[in-house]
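[1] Following is a predicted model, sequence given first.
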Amino acid sequence: MHDINESIKQLISTQYPNIKGLIATRHGEVALEYFASGFSNQTSIHISSVTKSIISMLFGVALEQGHIKNVEQRVLDFFPDYSLKRGEKTLPHLRLKDLLSMTAPYKFRSEPYTRVYSSYDWTLASLDLLGGKGEIGLFKYTTPALHVLSGVLSNATGQKVADYANHQLFAPLGIDPVKNITLSDRQQHLEFTRGTTERGWVADPCGVNAAGWGLVLSTLDLIKLANLYLANGLWDGQRLLSSSWIQQSTSEQSRSGERRYGYLWWLMPHMSNNCYCALGDGGNALFVSPNDGVVVAITSHFMPRPKNRVTLFTEHLLPMLVSKS
C-alpha cells in the first residue's frame, strides 16, 4: 500500500502543483495525507467557494435549533425593514430554497463583484440585485449575491455568522474559532484571495460574514466538517445536524445540463454511489462518498484554471481508497 500512496503523492506534486494539503479518510480513519513543503494539516488557507457548503451546514444547524422553520420560508420574512424597489414583483415570492439551490433570478448578467463588495452593506446590495424579470427555478450560479443567505442566518439567529459557526458547529468538532477579517480595498481583496494564511472569515463593514467565499480553515478542519456529513450529523454522541437536512442538501434540487446541485453542494456527475462535493476556486474541494465511507479534503493556493479535482477524486483517489479495504 506504501507504493500506492507514494504514486498518488507523486501524481499530486507533479500534476496538481497548487495543492497544499490533502487528507483522505475511510470510515473515519486517515488513509492518505499529503502536504506540500511548509504546510501541515493545521495550516489555514482560503477555501473559496467551499464556504458555500459550510453555509449550507449552518442552515442545517439553524433548522435543527428552530431558528428557521423550513426552506419554504420567504426570503423577505427575514428582512422586514427592506423597501421593495418600484415595480419589483418577483422578490416577494422568493423562498430560501431558491437561494440555496441557485435558482433565484437576478438583475444582472455577469457577477457584480464590485457593486456588492464596494458597498457598506453587502446584504442590502445583494437584496437589491435579487428578483427582476427573470424566472424562478432556472439555475444561475452566483457568489456575491449569495450574501443574502448570511443576512438570513444573522437575522434568524441574532448572531454574526462566524460567531454562530464558532459556537454551534466548530467548537463541538474541535475546530478553533474564526474571527472576522475586513478587507478595505481592492488590493487587500487580491492579496487575500491569492494566498492568505490568516485564520478567519471575511465580513462586510456591517460585520456580516460572506456567504459565498472568504472562510479560512485548515485541511484538518475540513475533513472534520465532511465527516460530520458522513456521520449523518452526529459527532461524539451529539446531534449537530439532522439527517434529513443532510439528505436534502445533498440531493438534486436543481440542475443545469449535466450539472446537478443540491443546497449549496454539487452532486457528482455520472456516479451511482451518491457522491457529492464542495468545490472552490483554485482547486479547493471536499468529496464525500457515503456508500464507500470515504471523505477527501483538499486545500489549494489560488491559480487560474487548475486541473480538475473531480477527475483526481473519481479516477485516482476513490479507486485507491476503496481498494485498500
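    Looks like it came in fine. Numbers count the residues shown, from 1 in each chain.
[2] contacts and neighbour counts: CA atoms only from here.
    Noted.
[3] For the chain, which segments are assigned as strands?
    Remark: strands assigned in the chain by DSSP state E are 19-26, 29-35, 44-46, 180-181, 200-202, 215-218, 234-235, 238-239, 254-256, 259-261, 266-267, 276-280, 284-289, 294-300.
[4] adding another structure so you can compare the two:
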Amino acid sequence: MNIRFASIIILAAFLCTLTSKSFQAAALHSEQLLPPQSFESTAYSEVKSIPYITLSNGSTQSDNGVSKIRYWPDNEWRSSSPEEQGMDSAKLAGMFREIKNKSYEVHSALIIRNGYMVTEAYFQPYDKNTKHEIYSCTKSITSAVFGIAMKEGYIKSTDQKVLDLFTEYKIRNKDSYKKKLTLKHLLMLTPGTYYRDIDNMFEHLPNNYVSEYLDLKLIREPGKTFVYDSFASHMLSAVIQKTTKTTTLEYARKKLFNPLGISDINWPSDPQGISLGGWGIQMLPEDMAKFGYLFLRKGLWNGKQIIPSKWIEESTKKQISTPAQYPVSGGYGYQFWINNKFDGYRADGGGGQMIYILPKYDMVIVFTGAWGNVESTSVISKFVVPAVKSNKALPANKQAYDELKAPIEE
C-alpha cells in the first residue's frame, strides 16, 4: 500500500476581539463584512504531518461525481496531497502568503477536492476542535432542514401562505401585501419588509420574535425585491418547528446531523424555544465541510438521499437578483448566495465564516475568521481555482509540496 504524507498547516495569528456588540449586530443582519484587521504577530508554528491513503484507495469520480465514491467522511476526512487530486501545491502556498502579507485574520482554511482534504490549516489559538459561530451560514442549514421537512410531507409547498400557518396570532397590518406572503418569499429573502424595521428588531430584540415579525408593516409586494432579513430566515425555523412538532435542532439532529456524523454542535433558540433560523449555530470547520460536501453530492450521503436533489437544485440557483452593495453576489437562492467570480454558490456568515461549494471543480472550501467575503472570494479567485490543473492526478512536485508544508516565514 502506497502511503504518503499530507500536512495540516498550523499557522499562528493574534486573536483579535470579535465579541463587541457592534460587530455582533452587524454580523447578524448584514453580509457586508468588516474590513480585515491587522495581525499583531506573524510568527507561524512548525508544520506537522499525518499519513493519508492514496487516491487508489479512495474516490474515483464518475460523470455525475457520485456513483464511484469509495468512502464518505462520516468519522473523518481522508487527506491527500494537492497533486494527487490534480491541484498545484505552489498555487495553494501562494494563498497562505497572501493571507499573511495582507494581514487577513483567518482562523481556519480547509479545501476538499474529490472528497479528499488537500489543505487543512488553523491559525493559532484555534485548532480543529474549536467550534465557531457561523452566523448567517445558519440560514443555509435552515434551508436544508426545510427541504427535508418538505420531502417528509410536513410542509406542503413553498407556495403556502405564511399567515395560514400562524392563525393563532392576532396579526396587525394585515393588508394585501401580507396576505400574499409565502414561504418562498421568506426563502428568497423577498418578504417586502423595510430594512430599518429589521435593524430595529435586532437593536431591541422582542420577547416574541414570530409575533413581532408577523406584525411588521410590509412596504412592498413580496417576491419583488431582495432585502437581507434574518428574521425571515427565523420564520422558516418557526415553520419547521410548528409543522414537525419538535425543535428545528432536534429534527435536524435526527435527519441531517446524525447521518453526516456531526455531533458537536450548538444551536441556540429564541425566547419561545424556536431554534434561531438566521444565525447562531456553532460548529467545527470539518463539519462545515461535511455540510458543503453533502450539497456537492446533491444531497446524497453514504447511499442515502438526505436532501432531495431537486431541493438542492432549487435552493442553489439564482432566484432573485441582489443589489450592487453585495459585490461578490451573483444573486440569491433559497438561503444561499450565488458566486459571481467563479462557479458555484456558498453559505455566507458574518466575519468570514464561509462554505463555498464549487461543483465544476468538485471542491468545497471552508473559511472561518474575521475578514470578509470579498477577501475570501479574492483568494479563491487568485489561488484556489487556478490551482486546479486536471481531473487526474498530477506528477509529484516535491519542491512545491515542501513549500506548501513549510512554515510561512520571512
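    Yep, it's here. This structure is a prediction, so every number in the text was calculated from the model and none was measured.
[5] what's the distance between the aligned partner of Asp121 of the first structure in the second structure and Met235 of the second structure?
    Aligning on TM-score structural alignment places Asp121 of the first structure opposite Asn208 in the second structure. Separation of Asn208 of the second structure from Met235 of the second structure (Cα to Cα, to the nearest Å): 12 Å.
[6] swap in Gly333 of the second structure?
    Taken as Cα to Cα, the span from Gly333 of the second structure to Met235 of the second structure is 17 Å.
[7] Just give me the match in the first structure for Lys245 of the second structure.
    Per TM-score structural alignment, Lys245 of the second structure is aligned with Gly158.
[8] meant to ask about Lys100 of the second structure
    So Lys100 of the second structure corresponds to Ser13, using TM-score structural alignment.
[9] burial measure for that match, as a count.
    Ser13 of the first structure has 16 neighbours, counted by other Cα atoms under 10 Å.
[10] same check, this time on Leu190 of the first structure
    By other Cα under 10 Å, neighbour count at Leu190 of the first structure equals 12.
[11] Repeat that for the one 3 residues further on.
    As a burial measure, the neighbour count of Thr193 of the first structure was computed by other Cα under 10 Å and equals 19.
[12] got a list of what it touches?
    Taking Cα atoms under 8 Å, 6 or more residues apart in numbering as the contact definition, Thr193 of the first structure lies against His46, Ser48, Phe302.
[13] Repeat that for Val295 of the first structure.
    Val295 of the first structure makes contacts with Ala24, Thr25, Arg26, Ile223, Ala226, Asn227, Leu230, Leu286, Phe287, Val288, Ser289, as judged by Cα under 8 Å, 6+ apart.
[14] how close does it sit to Ala24 of the first structure?
    With distances taken as Cα to Cα, Val295 of the first structure is found 6 Å from Ala24 of the first structure.
[15] Need the overlap of contacts for these two.
    When Cα under 8 Å, 6+ apart defines a contact, the residues bordering Val295 of the first structure and Ala24 alike are Ile223.
[16] still on that earlier bit, what about the match of Asp121 of the first structure, how many neighbours?
    Residues contacting Asn208 of the second structure under the criterion other Cα under 10 Å number 11.
[17] same question, His2 of the first structure
    The number of residues packed near His2 of the first structure is 6, by other Cα under 10 Å.
[18] now the one 5 residues further on
    Burial of Ser7 of the first structure is recorded as 13 neighbouring residues (other Cα under 10 Å).
[19] repeat for the one 5 residues further on
    By the other Cα under 10 Å criterion, the neighbourhood of Ile12 of the first structure contains 19 residues.
[20] try Glu315 of the first structure
    Using other Cα under 10 Å, Glu315 of the first structure has 11 neighbouring residues.
[21] same deal with Tyr120 of the first structure?
    For Tyr120 of the first structure, using other Cα under 10 Å, the count is 13.
[22] Apart from its neighbours in sequence, what residue is nearest whatever residue of the first structure lines up with Pro359 of the second structure?
    Matched to the first structure by TM-score structural alignment, Pro359 of the second structure sits across from Pro290. Leaving aside its chain neighbours, Pro290 of the first structure sits nearest to Leu230 (6.0 Å; criterion: Cα to Cα, 6 or more residues apart in numbering).
[23] Aligned to the one you found, what sits in the second structure?
    Using TM-score structural alignment, Leu230 of the first structure lines up with Leu296 in the second structure.
[24] Does Leu294 of the second structure touch Leu300 like I think?
    Yes - taking Cα atoms under 8 Å as the definition, Leu294 of the second structure is a contact partner of Leu300 at 6.3 Å.
[25] Look at the two and report which has more neighbours.
    Leu294 (22 against 17).
[26] How much space separates that one from Glu375 of the second structure?
    On the measure of Cα to Cα, Leu294 of the second structure and Glu375 of the second structure end up 25 Å apart.
[27] One more: Ala324 of the second structure?
    Per Cα to Cα, Ala324 of the second structure is found 17 Å from Glu375 of the second structure.
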